[in-house]
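> The sequence and its predicted three-dimensional model are supplied below.
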Amino acid sequence: MPVKHDLYQDLGLSKQVVHERRAGDKRLDSLLTRYDAADGEVLKAESASASDEDVEKLKKKRLLIKDEIVAKLG
């Protein structure tokens, strides 16, 4: 069963800290919104038994967004 990816654990930051930063940064807000959408696409693809190739493409897309979030928070 697919499980939602824990972005906050990966970032090493609490949800509260990220949301405080998000509130004052439109770009970070946009990135986090895009990340949530990309994570949803991965979960949907995994639930629908999509091909491994399709799931990997979606995971790479999610990772690129996460890298942008890390850079923005760094």
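In hand now; what should we look at?
> contacts, neighbours, all on C-alpha from now
OK.
> Buried residues, the strand or helix carrying Val55. List them.
Mapping Val55 onto the secondary structure by DSSP states H and E places it in helix 52-73. By neighbour count on 16 or more other CA atoms under 10 Å, the buried set for helix 52-73 is 55, 58-59, 61-62, 65-66, 68-69.
> Touching it from outside, list them.
Counting contacts by CA atoms under 8 Å, 6 or more residues apart in numbering, the residues outside helix 52-73 that touch it are 7, 11, 28, 31-32, 34-35, 38-39, 41-42, 45-46.
> ok, structure two:
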Amino acid sequence: MPVPHDLYQDLSCSKEDIQQRRANDPHLNALFDKYDTIDGQVLKAEAAAAADDEVKKLKEKRLLIKDEISDKLTARS
């Protein structure tokens, strides 16, 4: 059964902190929206028992976006 990724826990940030940063940074906000979209695609592909290659590619995309979010958050700290 597919399980959504807890991005806030992965980033070691509170939801409130992330919301505040998103409100002040349109690019960061867009990255989070992009992450949510790709995470939904991963869950949908896993639930549909899609081909392993397809799921792997989606997960790699999700990871790249997460890395970009992490880099952006770290740069502001």
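Yes, it's here. Just so it is clear, the model here is predicted, and its values are computed rather than measured.
> Can you pull the TM-score for these?
Comparing the chains after superposition, counting by TM-score structural alignment, normalised by the length of the first structure, produces a TM-score of 0.98; 74 aligned residues with a CA RMSD of 0.4 Å.
> which SSE is Ile38 of the second structure in?
Counting by DSSP H and E, the secondary-structure element that holds Ile38 of the second structure is helix 26-47.
> which helices and strands does that helix pack with?
Packed against helix 26-47 of the second structure, as judged by 3 or more CA pairs under 8 Å, 6 or more residues apart in numbering; DSSP states H and E, are the following elements: helix 15-24, helix 52-76.
> Can you lay out those helices as a markdown table showing distance to Pro2 of the second structure?
Listed next are those as a markdown table, based on distance: least, CA to CA, whole Å:
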| stretch | distance to Pro2 of the second structure |
| --- | --- |
| helix 15-24 | 22 |
| helix 52-76 | 11 |
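> burial measure for the nearest residue in space to Asn29 of the second structure that is not next to it in sequence, as a count.
Counting by CA to CA, 6 or more residues apart in numbering, the nearest residue to Asn29 of the second structure once its immediate chain neighbours are dropped is Arg22, at 4.6 Å. For Arg22 of the second structure, the count of nearby residues is 16 (other CA atoms under 10 Å).
> gap between Ile18 of the second structure and Lys72 of the second structure?
Ile18 of the second structure sits 11 Å away from Lys72 of the second structure when distances are taken as CA to CA, to the nearest Å.
> Ok, Leu43 of the second structure next?
Applying CA to CA, the value for Leu43 of the second structure to Lys72 of the second structure is 25 Å.
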